[in-house]
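Participant: Sequence first, then the predicted structure:
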Amino acid sequence: MKTKFCLVIFICLGIFETAYPQAGVLDSTFGTNGIGAFPFPLGAGYSVLVQNDGNILVGGNTANNSCAIARFKPNGTLDSSFGTNGKVTYYIDGHCQNAAMALQQDGKIVFSSTSTLGFALLRFNSNGTIDNSFNGSGLVISNFNTEGYSDVSLPVVIQDDGKIIQGGNAHDNSGVDHFGLIRLNPNGSIDNSFGISGRVMTLIGNPLPALWSLAVQSDGKILAGGYSESQMAAPSCFALARYNINGSLDAANFSLDGKVTEYFGLGGASGASLDYDIANAMSFGHDGRILMSGGSLLAGDTNSPIPIMKFNIDGSLDNTFGINGKIRYFAEPASFEINSIAVQIDGKILLCGIASYDLSGNLNDYCVARFESNGEIDSSFGTNGIAYSTLDSAMDMGYSIAIQADNKILITGYSFTHGMFVARYLPGIVNGLNDVSSEAIQPILTYPNPIHDKAIIEYTLEQNEKLSILLTDIHGKTVQAFITNETRLAGIHEEELHLTESLAAGTYIISISNGKNSQGVKVVKY
């Protein structure tokens, strides 16, 4: 009975089709054979975002390490209405070697990079011009010490109130490494209500922590993910911290002290206990749990697998995922390093990164892998779950992944021959309904669809539940909470949901969660 009901919903929403191209192949309708124009030869793409209008932003650097953004039309050609012929560059001091971007609700682009003086944050108008209303110049430089130690910025996120959090590797005045976070007001000034003078520094795990990912939960709490190395590299572990809105560690609700460190193996420096794990990427699953991935090498490994850990919302490992919350997936002869995670609306997990074939690291493909929500490889994607691609015979690297409203998959990175690139892959069939092993919450029906200012959802509960009903964007970020932890009795329910007037047109997901499982359906706002 449940299967028949799901099928009816798929047909009503107009997203069930009888035939789909193979998942994990390049989309021939994008650019040339699935590859967009090459905007910056010898540059690299480190961040890819999809705007509500379907245009694609790629952020990275140029050959001289200037900050760089290119905007592409949905067909893979450069958008000449952005910057100069679709491209924007900004030279700070020649140290833009990593980059991250975030989009404000008003369409402005926040660009995180590094300078010799510390964290660098730029803001651009939607047309690519620098936004001089941001700190008076469009640029904010921040640091954590006064002794000249280099602070390296990496991720950036925007809170619902418009405040901007930038993260990375910070040093105190003794040169000790920390997770470092800084929060700015929307105008670029320091938010002194956060931490100490707008800054938070956290020791975590081994002596050399590295913060690579940031995310904001629906309740406003802040997640910082990365890894923590030793002085001799190994042992190295995944590292995760959660902060309250004011920047204090969430010691009451997340692990024992607001911090989590986890190894895949025995956590040793050498020999039979050798354990070197790094986490470059983090994302929320649609069940609200936390996914992390990067690289892993244990004693006895001849190749590096794809490693994934999944955590519950309290910081404990999710034992329903893989083996005790962990997966190490080998696909020899390649060794893998994952740099970005995205989660489809059906809960499947996409990862992009690098597949290496020699110890020098100079013979690489960029790759995309897909796993089921329970951690099993999705063999319908690419070749046995992994799509390998190459633009030249030497070095190709994937750094960032994003999912379009139509579920197509975007990758950006670096090619030895072509520099910055963007590629698009076909997803195959992607169900509009996200069913995460929940018998307690039966499938939901949403109408009308598309929606304008309100939507009506119908669902059935097998028992009394405390529910949250959320609206998220296609990247999983909560944009509106309709109800939070409210009790609903067993039976059939109908709820009228009113959207905020400022909500931009685009594709969103309405989800119902009881804290353990969730159901979601894709809707279009016009």
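Facilitator: Ah, there it is.
Participant: Only C-alpha atoms from now on, for both contacts and neighbour counts.
Facilitator: Fine.
Participant: mind checking how far the residue nearest to Ser415 when sequence neighbours are not counted is from Glu376?
Facilitator: Once flanking residues are discounted, Ser415 sits nearest to Asp396: 4.5 Å by Cα to Cα, 6 or more residues apart in numbering. Note on Asp396: its distance to Glu376, by Cα to Cα, to the nearest Å, is 26 Å.
Participant: Just list the residues touching Met397, thanks.
Facilitator: By Cα atoms under 8 Å, 6 or more residues apart in numbering, Met397 lies in contact with Gly353, Ile354, Ala355, Asn364, Asp365, Tyr366, Cys367, Gly413, Tyr414, Ser415.
Participant: Quick check: the gap between the second one and Cys367.
Facilitator: Right, Ile354. Separation of Ile354 from Cys367 (Cα to Cα) stands at 6 Å.
Participant: list the residues that contact both of the two?
Facilitator: Shared contacts of Ile354 and Cys367, defined by Cα under 8 Å, 6+ apart, are found at Met397, Gly398.
Participant: residues in contact with Ile412?
Facilitator: Slight slip there: residue 412 is Thr, not Ile. 45-48, 58, 398-401, 420-423.
Participant: Could you rerun that using 6 Å?
Facilitator: By Cα atoms under 6 Å, 6 or more residues apart in numbering, Thr412 lies in contact with Gly45, Gly398, Tyr399, Ser400, Phe421, Val422.
Participant: try this one next to it:
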Amino acid sequence: MRRSTLLGLCLFVSACSTQPTPNVVETGPRVLGLVEVTAGEQATVKWVAPDADTLSALDLSSIPAGLDVQVVPTTIPYFDANGTRYLYSQFKVRNGKGSIPNSDLKNVTFLALDNTTTLGDTAIVSMRNAAGASITSVDVARSLRPTHRMDTSSVVQALGADLQLFSESDVSAFANSFPWGFGVRHCLDVNCDAYDKTLPGNPALNQFDGRVTLAFKTPITTSANTPKSASMLYLVVADNTTNARVVQSSEEQLTGTVAGKSTVPTGFDLVKLPGSGLPGGTQLGNVRVAGTASTTTTTLLTRPSLTASNATLQQGQAVTYAVSGSDPQGSALTYSVSSGTLPAGLTLNASTGAVSGTPSSYGTSSVTFRATNASGEFDEKIVTLTVTATPPSVTVGNQSLTQGQSANFTVTASDPQDLTLTYSLAQGSTLPVGLSLNASTGVVSGTPTVFGTFPVTFQVTNSGGGTTSKTVTLSVTATAPSITLGNQSLTQGQAANFNVTASDPQNLSLTYSLAQGSTLLAGLSLDGSTGVVSGTPSVFGTFPVTFQVTNSGGASATKTITLTITATPPSVTVGNQTLLQGQSANFTVTASDPQSLSLTYSLAQGSTLPAGLSLNGSTGVVSGTPSTAGTTSVTFQVTNSGGGTASKTITITVNSTSGLLDTTFGTGGKVTTPVGTSTDDARTLVMQPDGKLVAAGYTFNGSNFDFALVRYNSNGTLDTTFGSGGKITTPIGTSHDVAFALVVQSDGKLVAAGYTSNGTNDDFALVRYNSNGSLDTTFGTNGKVTTDFGMSADFAYALVVQPDGKLVAAGATYNGSNSDLALVRYNSNGSLDTTFGTSGKVTTPIGTSDDQAHALVMQPDGKLVAAGQASNGSNNDFALVRYNSNGTLDTTFGSGGKITTTSYGIAHALVMQSDGKLIAAGETYNGSTYDFALVRYNSNGTLDTTFGANGKVTPPVGTSQDRAYALVMQPDGKLVAAGYASNGTNYDFALVRYNSNGTLDTTFGTNGKVTTDFGMSGGIAFALVVQSDGKLVAAGYSYSPTYDFALVRYLP
């Protein structure tokens, strides 16, 4: 099939891409467009664009005649039967471009053309075999015969109405050719068995009411040569004046049938094919691919070829521009502009294609040039003709700049039409590194980093595209050296040395000097080769100096700095200091200046004084009261008015006052009080809510001992509102009366407990005093109560007051052989509480010998715990007994309510912690002497192994006998025991403070221990209280030279 035949058909019937003109009756087939269709596997549809020579998939609005053709998917688009392969594909057709009106189309046919003289020149583009490979081998017969409609059910239909034929009389351009093709049905039912041949125009966008089935049959040979799909070119035509045709093929002529029917359907014309001498029978019956090797061309149409290119012209300058073309048939060409206009001032020569003239305005024109041959065939090209405006004029001269210095100059330009200008560098031209050009203003700015001579071409373009260039020379001179030097601080009389550091970007040699008018101060000099300043300044002050550095290229740089010469520093004298926490301190940082300059005292940066101290900046005096113990390294700094500074680092040690005597109490922290004329001994001490202290014990009246009470003000002076001058003595029996315990009731009354003797027997004795020291006659008999257990020796050593006001005394009673623990509970009026024990009394044997209670505490649950000693006849052990509130033994405690702890000692004191644990304090024998001893018990009486060593702590205090008689617990949980320490000759008050785990509190006294000497044979502390301010007051006796009440108060 000759391609010229296709083009001729397009020209003969109408343009392939145009629509019919309304109200015009057309006769014969009307060409709708060219399309390539692949039938069989991978069916596709590709329209030929109206203005191109290549196939492409077009969008709906670009499809020729608005005929939208899409594939109807089929699972297996071929089948084999009786040595024949049937290929088929069904396509759906829609007559409409969307919003653009389309007329109805009748007898739409996909027409394939064949030439009678050249078998190889067929409509077949390509075929692929069952393996999917292209069938292109040489000398292999490959043929396709069109067959009647085939449904996707793989059944050949006998209707015969889809295979169409046009004769020479229908299309005169088809000389000696029988065009054939497949007609499009307009479906009237779902299976499209009922149909007509008219496609209505403009159906809904998704409504495809047309169907066309392309069906072929071919002999089955090898898999390599049996087609699986075939692609063919079709001319799509419509015929609104001719009936539908039924084709009778050569095979059907032999049988005398028309598509298996004996008659032609109503409304169809019968077309019979004449015979032919071509191989394979009639022309229609055998369409084949050439049996010679060839390359399929993509050129579908034979028409002129036009060459035209975009061009840039200049306003006001003559133009030389032309288009050219060639025609395959050698026909002369005529050139024209089919769309758009040439720029004003230009004309086109229709014979030569030359464009000439002078454009009078600038702008961009889109022009479509056309080359037409004698047959009316043409080719078109769209080009852009850009006319640039008349260029601007540029004014800029050569420039001299300096390397490393800011530069700024302007490329000046003017435009004859006052168009907007843009500034740039011509291609290949660059500015020296460091400079940039502002494209909007023409300003060149920046700092050049190189030196030398640089030719630069500037280009100025106006908004109409007109461009002018100007080349200038930029001369950049070398950069001066750079100087790195800061202000210098030197010291008068001390050697100085510093460098004026400079660098040169070109590594040129440098010379150092002082700028004109600048001088160095006396004693310093500058080395001109090295830049070193050295010497010893002889004066002090502040001096500005300007240094100058010059490179061998003559470029110079200067730098002004300040030389600050501080005066010769002063000398400082101050030694390490030892101060006491909480006590006023004062010492002086001494300094002298060689030039007698004024001095200022300060702390070096980062150095601080101990809290509570301050430094006088004018005098150097450090004063204040240090509040925190510890050692601090302090650096003092002394500066004279000339800036000379000297520093001195010392160590300030602030020793803790914890355990030191409180000198605000008594005399130096001690108070001794004679009550009688001979022996006076304080055995117990209480603090009243008002802070007054009451000590109780006994005094010798010349014949025997009497109860003795002394009340002190908070500063240790006697409270003269109490008794007689602060003292009270109370006889009870006819012999010795001794108080060992004292309590303060909530009403302020005082109750003392101990024993009274008639010379033969000893009994428990309690005396209650009013707050002024007078006997409370509502208690017992005139304020006194004695309790006899029946034998000879009953002693009360401890006393507690219950929340209900009842009193419980604890001590010992003699059973005829030895002593037992004894407890007595009294009603608030002094009568025996018969609900307790037996008629108010309880006796408890523990060991096999003497058992005594020396301390007593009441638990929050009302239970009572007594502590003291249990003896087996050879030695004593710590003993604790817990009683229920009715006096019976608490069998949940220890063993049947009793505990003994082997310690070879005696418990004299007992305290209870908030967690219910009990701590007893007293003495223990270490094999040669006695030491302080503390034992802590869990609430069930077992040893608390987290305390000390398995619950016990036994630190020695002195070098000989040490005994603890009192124990208090501080609010912070620390424990303080008081008693005495002996050096083998004398006794001293002794206090030891323990951490809550039993370790010594080394912040107290010396490693946790404090001893207080009263002189001569010393003294013993039997009682201890802790004040609300944390201070500790111990009470006992001192001997100097008689025994007197003694109190000592210690700082916390």
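Facilitator: Happy to help now that I have it. What you see is a predicted model; the values in this text were computed from it and never measured.
Participant: coming back round to it: could you give the number of residues near the residue nearest to Ser415 of the first structure?
Facilitator: When neighbours are defined as other Cα atoms under 10 Å, Asp396 of the first structure has 27 of them.
Participant: tell me which element the residue mapped onto it from the second structure falls in.
Facilitator: Alignment note: Asp396 of the first structure maps to Gly1019 in the second structure; criterion TM-score structural alignment. Per DSSP states H and E: Gly1019 of the second structure is located in strand 1018-1026.
Participant: mean offset of that strand relative to the first structure (after superposition)
Facilitator: Average distance, strand 1018-1026 of the second structure versus aligned residues of the first structure after superposition (mean Cα distance after the TM-score superposition for the first structure): 0.8 Å.
Participant: Read off where the next helix or strand after that strand ends up in the first structure.
Facilitator: For strand 1018-1026 of the second structure, the succeeding helix or strand toward the C-terminus, using DSSP H and E, is strand 1032-1039. With TM-score structural alignment applied, strand 1032-1039 of the second structure matches the range 409-416 in the first structure.
Participant: Just the buried residues out of the contacts of Met397 of the first structure, in ChimeraX syntax.
Facilitator: Of the contacts of Met397 of the first structure, the buried ones go into a single ChimeraX selection, burial set by 16 or more other Cα atoms under 10 Å:
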select :353,354,355,364,365,366,367,413,414,415
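Participant: Including distance to Ala100 of the first structure, could the contacts of Met397 of the first structure go into JSON lines?
Facilitator: Formatted as JSON lines, the contacts of Met397 of the first structure follow (distance: Cα to Cα, whole Å):
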{"residue": "Gly353", "distance to Ala100 of the first structure": "16"}
{"residue": "Ile354", "distance to Ala100 of the first structure": "18"}
{"residue": "Ala355", "distance to Ala100 of the first structure": "22"}
{"residue": "Asn364", "distance to Ala100 of the first structure": "23"}
{"residue": "Asp365", "distance to Ala100 of the first structure": "22"}
{"residue": "Tyr366", "distance to Ala100 of the first structure": "19"}
{"residue": "Cys367", "distance to Ala100 of the first structure": "20"}
{"residue": "Gly413", "distance to Ala100 of the first structure": "12"}
{"residue": "Tyr414", "distance to Ala100 of the first structure": "15"}
{"residue": "Ser415", "distance to Ala100 of the first structure": "18"}
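Participant: ranges for the helices of the second structure?
Facilitator: 3-13, 250-255 (DSSP state H).
Participant: Quick one: closest of those to Tyr797 of the second structure.
Facilitator: Closest to Tyr797 of the second structure of the helices of the second structure, according to Cα to Cα: helix 3-13, at 141.1 Å.
Participant: Sweet, I'm off.
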